[in-house]
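Asks: 3D, please:
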Amino acid sequence: MEERDLCAEAPKRPQKICMVSPVRAVVHLRRKIRILRKSRLQIDLTGKKSSESAQPRLVQKQKMLVDTVGFQKPQYFTFDTPSLERVSIVKQRRRKKYRKSRAVLYPENIKKHLPLEHKSKATRCLLLLTAIICFQILNAIENLDDNLEKYDLDGLEKTLQREVFGQKIAIENIMNLLKDYLATHIHNKPLVMSVHGPSGVGKSYVGRLLARHFRAIMDGEFVLQYFVMHHCPADENVFSCQLNLSSKISAMVSQAELDERIPVFIIDEVEMMPPALLDTLSGFFQTNQTNEYLNAIYVLISNIGGSEITKYVLHNASNDILHSHIMSGDLVSAIRTSLQQNHPLFNYADIIPFILLERSHIVHCFLDELMREGFYPDNNHIETLAGQINYYTIQGRQYSTTGCKLVGAKVSLL
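Replies: Next comes the predicted model:
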């Protein structure tokens, strides 16, 4: 009523002034709709439903107004984000991750090149190190071959195989020991070879061949051929023999070290050597010496163990069985037990047994001796001379009791 009166009292005003009340109502309704929408949005974000309470509408409106004001202008700063916003942020991040990178476009007038691979310098150093090692190994192998060629061991082996009959395994053992030892000039012990066997099987002859070969190679300065019965007879003072032998060995060893040579000492008739002289000789076989005494070769020749070798050969008369036993070392172990009772000197030596010679070997000895003396080789004559030698006959085989020792005497009587 009041509004109508106001309109009546002011007739001169424009007509749109009378439309104030409907406009206010519309604005008021729009505000309420906004407030309701904002309150619902806040409830959805917080996840809480509004409880229907029996409070008056005025109090509920005030709370809604407070909530909306707080939603529009928060009083406190917080890092918590609503759940919907979090989900949207996560989706955006995932989209960013799965975005494909754009293809790089090159101009058409430019050639495409693959990226260069940077090689590491460590590979070059590794290749250089392997090359140096291979060169050193090759140089060492060549040095070994040079040392063997310097001593002409191939020629020595051919000479021994040609001149010595019936001792193939013994010659192979001697050559293997010499090749292993003479391959280098630095050693931790001297090489001691002890040759054993009965009379006439070729022990002393092998010693003479070794002395002749190394004298031709080293001009005779570093080879000593020592015969006990000649250099130290029974009536000679043993002390003087000790001084003589030790002085000769020391002088040759010192000179050979200066010339980078390995001296060779061939001592025959060791079974006749006095115990004191054996003690002096064994002192040079020790390992706690200077380098020049460690670089030396000693060849000991004796008849010690000859009876054991004869028994062993006759017990194993079959040729195949005998050779297999020699290669397995059974004969060496049988000889070493008898040598240990004689002197501990032989504990430092490599035992090389020389076995009995068969009748075929005696025939070769006669043929070789006749050729040297200038006789015509007649087979019937040779068989007649070979029949004059005494033999051990067992299982259809004949083994000479004296070897080739009497061959020279028989030929000289012709």
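
Asks: Please count neighbours and contacts with C-alpha atoms only from this point.
Replies: Noted.

Asks: Not counting its own residues, what contacts the host helix or strand of residue 206?
Replies: Under the criterion of DSSP states H and E, residue 206 resides in helix 203-218. Helix 203-218 is contacted from outside by 150-152, 156, 160, 164, 195-197, 220-225, 264, 266, 268, 299, 301, 354, using Cα atoms under 8 Å, 6 or more residues apart in numbering.

Asks: what's the next secondary structure element after it?
Replies: Heading C-terminal from helix 203-218 (DSSP H and E), you reach strand 223-227.

Asks: which other helices and strands contact that next one?
Replies: helix 203-218, strand 264-268 (3 or more Cα pairs under 8 Å, 6 or more residues apart in numbering; DSSP states H and E).

Asks: in stretch 178-185, what counts as buried?
Replies: 178, 179, 181, 182, 183, 184, 185 (16 or more other Cα atoms under 10 Å).

Asks: er, stretch 406-414 I mean
Replies: So stretch 406-414, judged by 16+ other Cα under 10 Å, has buried residues 407, 411.

Asks: list the contacts for residue 155?
Replies: Counting by Cα under 8 Å, 6+ apart, residue 155 has no contacts.

Asks: Helix or strand: which one has it?
Replies: helix 153-163.

Asks: Please generate a structure for the following sequence too, so the two can be compared:
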Amino acid sequence: MARGGARLALPRKLLLLLPVLGLVSASAPWGLGAWRCSFSSSCECDFRPELSGLECALSVHLFGQPLARELLVRGLRAFVEDADPAKPLVMSFHGWTGTGKTYASALAVRHLLREGLRSPFVHRFSPTVHFPHAERTEQYKKDLKSWIQGNLTLCSRSVFLFDEMDKMPPGLIDAIVPFLGPSWVVFGTNYRKAIFIFISNAGGEQINRMALDLWWARKDREEIDLKDLEKSVLEAAFENPQNGFWKSGIIEQGLIDLLVPFLPLKQHHVKQCVANELASQGLQMRPDVVQAVADSLPYFPEEEKVFSSTGCKMVASRIPYYL
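Replies: Now for the predicted structure:
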């Protein structure tokens, strides 16, 4: 008996006959290999972690986030190197818009699973797409719980991404609380190998305030530590009734293993984003375009204009106007 649930071993000949018998489709999006995984807690599915590559990619492409880079790589490495984790890895990314939360999660997935974001074992949820009507929250809870359990049964190494948690209907996310702790059992799989990533703007104001205080004190962002931010960010998320984490058992029960704060970006970080976007589009590097795009974006505080109000979020859409 595996700790995450019972294993059921079927003869290879029977596995190969299942599509013929109509019990499973060989052309199903998760394939026969994934079906085999549903009967083994040791099956790694599409999971091929390459954390050295992730560390390099974050250093090259994620600008102005030394703390986030360190926490993300360190947290993933500890989880991946544990052959029998006590619980799923639960990470929560917090920060102002355009600071790289979604981008960092995409880089992480690309270096965790062979097919990256195209993997059938990566599941993304958006409140505006999947949960648009607050009055249907109870039905959404049932659907979400069923979806999580079904996909964990197919593959214990599933990755679940929840975008825009600050727009999630309050109370909805608590439907998955049982899957995040050490005691839930999903038949035929070690669900404790799953990874959950929550992405939220909640707590962004607290993070911005800390960064601004350090700037006033003439200190660098590298001096910000997780312990300086974690408590206030979680409190902000938990106490805001317009937030998906409002009074959530996920926070109340301490189920978040790693809070990753994303700091507001300065203008030179925005310039790096512009240069990176030009390179990704195969365009010539033009300092005049880089400067013009960076200057066109809003900054705060109003007088000092230290940090970008939109981070790198509007960079791609602004570039065509200055080419």
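
Asks: rewinding a little: next, the mean deviation of the helix holding residue 155 of structure 1 compared to structure 2.
Replies: Its aligned residues in structure 2 lie a mean 1.7 Å from helix 153-163 of structure 1 after superposition (mean Cα distance after the TM-score superposition for structure 1).

Asks: how about that helix, aligned to which bit of structure 2?
Replies: Using TM-score structural alignment, helix 153-163 of structure 1 lines up with residues 51-61 of structure 2.

Asks: which among the buried residues of stretch 178-185 of structure 1 gets closest to residue 383 of structure 1?
Replies: residue 178 (36.7 Å; Cα to Cα).

Asks: What residue in structure 2 is paired with that closest one?
Replies: So, by TM-score structural alignment, residue 178 of structure 1 is matched to residue 76.

Asks: so that match is in which element?
Replies: Per DSSP H and E: helix 66-80 holds residue 76 of structure 2.

Asks: Could you check which helix or strand contains the counterpart of residue 296 of structure 2 in structure 1?
Replies: By TM-score structural alignment, residue 296 of structure 2 lines up with residue 388 in structure 1. Assessed by DSSP H and E, residue 388 of structure 1 sits outside every helix and strand.

Asks: The equivalent of residue 401 of structure 1 over in structure 2 - how many residues pack around it?
Replies: Using TM-score structural alignment, the equivalent of residue 401 of structure 1 in structure 2 is residue 309. By the measure other Cα atoms under 10 Å, the count of residues near residue 309 of structure 2 is 21.

Asks: For the residue nearest to residue 309 of structure 2 when sequence neighbours are not counted, give its distance to residue 208 of structure 2.
Replies: Nearest non-adjacent residue to residue 309 of structure 2, counting by Cα to Cα, 6 or more residues apart in numbering: residue 299, 5.0 Å away. Separation of residue 299 of structure 2 from residue 208 of structure 2 (Cα to Cα, to the nearest Å) stands at 12 Å.

Asks: and what of residue 239 of structure 2?
Replies: Residue 239 of structure 2 is 18 Å from residue 208 of structure 2, by Cα to Cα.

Asks: try residue 112 of structure 2
Replies: Applying Cα to Cα to residue 112 of structure 2 and residue 208 of structure 2 gives a distance of 30 Å.

Asks: Repeat that for residue 184 of structure 2.
Replies: 37 Å.

Asks: quick one, which of the two is more surrounded?
Replies: residue 208 (20 against 16).

Asks: Please, which helix or strand holds the corresponding residue of structure 1 for the more buried one?
Replies: Matched by TM-score structural alignment, residue 208 of structure 2 corresponds to residue 310 in structure 1. In this assignment (DSSP H and E), residue 310 of structure 1 forms part of helix 306-315.

Asks: Buried residues of that helix, list them for me.
Replies: Here helix 306-315 of structure 1 shows 306, 308, 309, 310, 312, 313, 314 as buried, counting by 16+ other Cα under 10 Å.

Asks: What is the neighbour count of the counterpart of residue 160 of structure 2 in structure 1?
Replies: Matched by TM-score structural alignment, residue 160 of structure 2 corresponds to residue 265 in structure 1. Using other Cα under 10 Å, residue 265 of structure 1 is surrounded by 22 other residues.

Asks: Go ahead and report the secondary structure state at the most centrally placed residue in structure 2.
Replies: Centroid check for structure 2 by Cα atoms, centre = their mean gives residue 197 as the closest residue, at 3.6 Å. Of the three states, residue 197 of structure 2 takes strand under DSSP: H, G, I helix; E, B strand; the rest coil.

Asks: What lines up with it in structure 1?
Replies: Residue 197 of structure 2 maps onto residue 299 in structure 1, by TM-score structural alignment.

Asks: That match touches residue 196, doesn't it?
Replies: No - look at residue 299 of structure 1 against residue 196 with Cα atoms under 8 Å: they stay out of range, at 10.8 Å.

Asks: So the alignment partner in structure 2 of residue 188 of structure 1, which state does it fall into?
Replies: Correspondence of residue 188 of structure 1 to structure 2, assessed by TM-score structural alignment: residue 86. At residue 86 of structure 2 the chain is in coil, as set by three-state DSSP.

Asks: what's the burial count for the residue lying closest to residue 86 of structure 2 once chain neighbours are set aside?
Replies: Closest residue to residue 86 of structure 2 apart from its sequence neighbours, by Cα to Cα, 6+ apart: residue 182 at 5.8 Å. Residues lying near residue 182 of structure 2 (other Cα under 10 Å) number 15.

Asks: ok, residue 182 of structure 2 touching residue 84?
Replies: No - in this structure, residue 182 of structure 2 is not within contact of residue 84 by Cα under 8 Å, at 11.5 Å.

Asks: okay, and the common contacts of the two?
Replies: With Cα under 8 Å, 6+ apart, residue 182 of structure 2 and residue 84 have common neighbours residue 192.

Asks: re earlier: quick check: next helix or strand after the helix holding residue 76 of structure 2?
Replies: Criterion used, DSSP H and E; the element after helix 66-80 of structure 2 is strand 89-95.

Asks: mind checking how far that following strand is from the chain centre?
Replies: 6 Å (Cα atoms, centre = their mean, to the nearest Å).

Asks: what's the average distance of that strand to structure 1?
Replies: Mean for strand 89-95 of structure 2 is 0.5 Å (mean Cα distance after the TM-score superposition for structure 1).

Asks: Tell me the helices and strands packed up against that strand.
Replies: Partner elements for strand 89-95 of structure 2 (3+ Cα pairs under 8 Å, 6+ apart): helix 101-110, strand 195-200, helix 204-216, strand 258-262.
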